[in-house]
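**Student:** The following block contains a protein sequence and its predicted model.
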Amino acid sequence: MVSITQRIKRLLGGDADDIRALDEQQTDDDTAGGARIGQLKREFAEHPSKGLTPARLYRILEEAEQGHLKAQHELFDDMEEKDSQIGADLGKRRQLAAELEWQIVPPDGANRAEKKATEQAAEVFSALEVEDLILDLGSGVGHGWANLELPWARDGAIRYIEQPILRPHSWFRLHPDDQNRITLRDHSATGDALWPLGWVQHRHRAKAGYIARMGLHRMLAWPYLFQNYALGDLAELLEIYGLPTVVGKYPRNATDKEKATLLKAVVSMGKDARGIIPEGMSVDFLEAAGKGSSADVYKTMMEWCERAKAKAILGGTLTSGTGEGTNTNALGNVHERGQMSLIRSDVRQYAGSIRRDILWPMAALNFGIERPQRAPRFYLDVGETEDLKVLAEVLPKYIDMGAQIPTWWFHEKSGIPKAQEGEEVLTKPAQPSPFGALTAAAAQRPRLAVLREDEPTRDGEEQAAQLATLEEAAAPAIEAQIDAIRTAVDEAESLEDLQARLVELAGELPLDDFAEIMGDALAAAQLAGRHDLLEEVR
């Protein structure tokens, strides 16, 4: 029997040490590397956004490209925390993905082991907070990546994961020899390599580039900085010019002491709005000229920054409340479609990381599934369905033209699930047929045959002969009625015309012979009943 260590080496390409992640977490203080890594948990953020300048921002971004990610990602955290526009729009984008319904399905043409792996994965995920998992992975939209540590547990021989834990981005750095390889920061020059099986290493391509430049926050950093400058300048303007200017006037022959007294009163009034001055002096309050137009300059700059951030995060402005208010109905629909295209891209990237780093390891360890392509697949249902009214109107036209449309496509586009075996389904209500008389007449012969089969008792041969005689006698009358109705159907030009012909035909059908035969049949039945009664008396 293949051991767990051998299975890891064969399926996941690791060595015997890779098994550590199944029994402990790499960031635990009591692990082999805990003495080097444990200091990460005792670090405090340095908040590089404090006193941020263009020169300092450029230096932070440049250091990140050289592998030192700590300052950049602490700045990104500050941006989400301090900027309500960035925090709200990114939160909306993450939440729209997290609230979607999830499902785990087997690969196409799954064998028995792959189906069992899918069932086990679905059971594991039903015990997780999947919404929290998606929100944690969503932090990669701004940062460009997210690393979640995996706690493993076991139930007998079955290995499974518990709730993944998002680790702060500031805990990591880039390997100096590989700009696309992330390591844990320690006291070494390269950092500690992440354990196989121990992490979900999500890379979110919100923009092109290698890891240090992949985050959307790098695009948002400059509007964030410019808006902070504009906001600071506006606050300073309001502080200086927001209040009326206080001017004190003194007489020509005022002494230095009187001037000092007036100045003290003016300063006190500017702060306390009250004071006293000697008689003969006056204080005037003058409104600053042009203060409104000066404030508009800063407001214009701030509004531009807000629109730039909304475009970068949501693909438009009208879904974030930063639009200019023109053509909001039409443009809002366009912007919403652009936003949904971003959400669809996000959920596909989340699903890929979950399948690669969670579903495949569980399937490989527990069921020996060697290829990642045969692992269970994780889906978030974005609910992309077509208008049912449009489908109902268009599909019949294409089918009439000869188009061969598969039923799975219809169910996918309409969002209507396919009925499983044994489930009750909706059916079309039965419509009254204009050929009811024809159907009833055609049904007479089977009913007579059933009577022959249901009465195989006493005098069976004699009764069968009687029924055959009656059926043969009634046949010409029934055929005459059927022929008359068939002629009406053939000659009718429309359903309305057919209805009128049948009404006229009702009084012309040859019923005399049929009535005579029915009378004979009833008389025969009466005589047969009397015969049976006499036989019972005897």
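**Tutor:** Good, I have the coordinates.
**Student:** contacts and neighbour counts: CA atoms only from here.
**Tutor:** Noted.
**Student:** Pull out the buried positions in stretch 303-315.
**Tutor:** Across stretch 303-315, burial judged by 16 or more other Cα atoms under 10 Å covers 304-315.
**Student:** what does stretch 87-98 give?
**Tutor:** Applying 16+ other Cα under 10 Å to stretch 87-98 flags 89-95, 97-98 as buried.
**Student:** Let's have those residues in CSV, adding distance to Gln72.
**Tutor:** Below are those laid out as CSV (distance: Cα to Cα, whole Å):
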residue, distance to Gln72
Asp89, 20
Leu90, 18
Gly91, 20
Lys92, 23
Arg93, 22
Arg94, 21
Gln95, 24
Ala97, 26
Ala98, 26
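**Student:** Make CSV from the buried residues of stretch 303-315 and add secondary structure and distance to Leu225 to it.
**Tutor:** Formatted as CSV, the buried residues of stretch 303-315 follow (DSSP: H, G, I helix; E, B strand; the rest coil; distance: Cα to Cα, whole Å):
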residue, secondary structure, distance to Leu225
Trp304, helix, 12
Cys305, helix, 9
Glu306, helix, 12
Arg307, helix, 14
Ala308, helix, 12
Lys309, helix, 12
Ala310, helix, 15
Lys311, helix, 17
Ala312, helix, 15
Ile313, helix, 17
Leu314, helix, 20
Gly315, coil, 21
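**Student:** Put this next to the previous one:
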Amino acid sequence: MTVKKQDLIGVIATRAKAIDFWSFMHYLPNPDPVLKKMGKDISAYREIISDSHVGGCVRRRKAAIKGLEWRITPTGNEKTDEILTALFDRLPISQIINQILDATLFGYQALEVMWENQNGLLLPVAVVGKPQEWFVFDEENRLMLRTKDNRNGDLVPEKKFLLATQQADYMNPYGRADLAMCFWAATFKKGGFKFWLEFMEKYGSPWLVGKHPRQAQSHEVDELLDSMEEMLGTAVAAIPDDSSIDMLESASKSGSSQVFDDFLRYCKSEIAIALLGQNQTTEAEANRASATAGLEVTLDIRDDDASLVEGVFNQLLAWICELNFSVETLPTFDLYEQESIDKAQAERDGLLVGLGVQFTEQYLMRTYGFEEGDIVVQEISPNLSLQKKGTDKVDFAEPIPKSIVDSIGEQLEVEGEPFVEEWLQTIKDQLSQAESLEDFRHQLDSLIPELSFAEYGKVMAWASTTAHFAGRQSVEDERTKSPSLAKRG
């Protein structure tokens, strides 16, 4: 079969030709399964953000991005770089990022760019997120604005609206909303909380049971009931001497209450997993190991959100350069985390320098994140050196302060304790699941290879340094205490 070049050009599979597509509207409806099931628009998701747990997770997720540093890569033209940097310094970047990240919650977010002519340049002075309900997509997945004059929507002007979407594709240009994954959990949590309050009101307090003689008249029974009602409000009641009132408590109310508590916890767990990608760090029962694993999952989601934000700003930068500048290399908007210097390693390196160790420029750049040209390595005279006195005599120029040795020992204990506790907790969990001591011994043999000793290796480096300093300090103490040794030295 001969392939014709004209057959390779253009799109063949389109909605207009598809046998399963037919719409009386001129725009594509949102295929979100939750919204379709309820017959509602996307405003339904906005209501559940008022839930305390949903709102807390949303704030935490956005804060992970807003806490990052940002920069604009240079274009090669110094004047253009200065204008772009000054422009972004004036824009409320944190507020814009907050609006862009609504795309992760609702699937998509349109932001209108307000342009203004400044000194012959057409520059954005504001970027404002607009409600999702105002926008739809046409059959070619182009953004359209619904108005009073045309509820089916009109195509938006070029370079006027930025569009942020999460996992949007040809089948679903609206993107995938994370709030859809936790909508039912938040809804049932709200309903379950209501029933839990009713349960607590009904069974949380003891019941008053009045006893009356079998031959009592109906009005006497009513009087006894009235007395018990007054007793609930005033704790005082007057009853006949042949009647009695007892307090009864439900023996099973704690177990029934636990059912509600477990249900609400499950709903909260589902919400955290949907928005944060993990549940461990939001629960008090989480141990250090599970919390650390949860944070690693969150970093993956944070990186995806950062890419979404960078894509929107990069589109804005491309428009700015197209309208105003002629540059060979388009600038990019980068989000990055300011790496914190490992204090323990910095202290160790400083002490090693005091012993005479000289680090290369490559080591400092690799370890502390310096870039080429940031630092100049100079030779430093060590505080502690071996100085020859005569032919075979050496002397310590300066003794190591005992406070330094003590501080290193304390640091070693602080750094090593979490890893040891994590191992012990893992072993305890395994012991609780073992059927016998023999079974536990076999499980322990298979468990040990799975324990992570990588981080502990760093602590052992501290131990080696401590032992080295302790040895030198011991020699110095002996030399100071023994006059004969000092003379021989």
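**Tutor:** Perfect, I can see it now. Note that the coordinates shown come from a computational prediction; the quantities given were computed from them, not determined experimentally.
**Student:** tell me which of the buried residues of stretch 303-315 of structure 1 is nearest to Trp171 of structure 1?
**Tutor:** Ile313 (25.1 Å; Cα to Cα).
**Student:** now for that closest one: what does it line up with in structure 2?
**Tutor:** Structural correspondence for Ile313 of structure 1 with respect to structure 2 (TM-score structural alignment): Leu275.
**Student:** re the thing from before, output the buried residues of stretch 87-98 of structure 1 as TSV; include the columns secondary structure and distance to Gly215 of structure 1.
**Tutor:** TSV is the format used below for those (three-state DSSP; distance: Cα to Cα, whole Å):
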residue	secondary structure	distance to Gly215 of structure 1
Asp89	helix	15
Leu90	helix	12
Gly91	helix	15
Lys92	helix	17
Arg93	helix	15
Arg94	helix	14
Gln95	helix	18
Ala97	helix	18
Ala98	helix	20
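**Student:** just checking, what packs against the longest strand that structure 1 contains?
**Tutor:** Secondary structure assigned by DSSP state E gives strand 178-184 as the longest strand of structure 1. Here strand 178-184 of structure 1 touches strand 172-175, strand 192-193, going by 3 or more Cα pairs under 8 Å, 6 or more residues apart in numbering; DSSP states H and E.
**Student:** what range in structure 2 matches the longest helix that structure 1 contains?
**Tutor:** Counting residues, the longest helix found in structure 1 (DSSP state H) is helix 460-491. Against structure 2, there is no aligned range for helix 460-491 of structure 1 (TM-score structural alignment).
**Student:** Pull out the buried positions in that helix.
**Tutor:** 463-464, 467, 470-471, 473-474, 477-478, 481-482, 484-485, 488-489.
**Student:** starting at the chain centroid, how far to the helix or strand that comes right after it?
**Tutor:** Downstream of helix 460-491 of structure 1, the next assigned helix or strand under DSSP states H and E is helix 495-506. Centroid separation for helix 495-506 of structure 1 versus its chain: 57 Å, with Cα atoms, centre = their mean, to the nearest Å.
**Student:** Against which helices or strands is helix 495-506 of structure 1 packed?
**Tutor:** Contacts defined by 3+ Cα pairs under 8 Å, 6+ apart place helix 495-506 of structure 1 against helix 460-491.
**Student:** How far off centre is the helix it packs on?
**Tutor:** With Cα atoms, centre = their mean, you get 65 Å for helix 460-491 of structure 1.
**Student:** between that helix and helix 495-506, how many degrees?
**Tutor:** Angle, helix 460-491 of structure 1 to helix 495-506, by axes from the mean of the first three to the mean of the last three Cα atoms, to 10 degrees: 130 degrees.
**Student:** Check which helices and strands helix 460-491 of structure 1 sits against.
**Tutor:** Here helix 460-491 of structure 1 touches helix 436-442, helix 444-454, helix 495-506, helix 512-537, going by 3+ Cα pairs under 8 Å, 6+ apart.
**Student:** so what does the second one touch, helix or strand wise?
**Tutor:** Okay, so that is helix 444-454 of structure 1. On a contact count with 3+ Cα pairs under 8 Å, 6+ apart, helix 444-454 of structure 1 meets helix 460-491.
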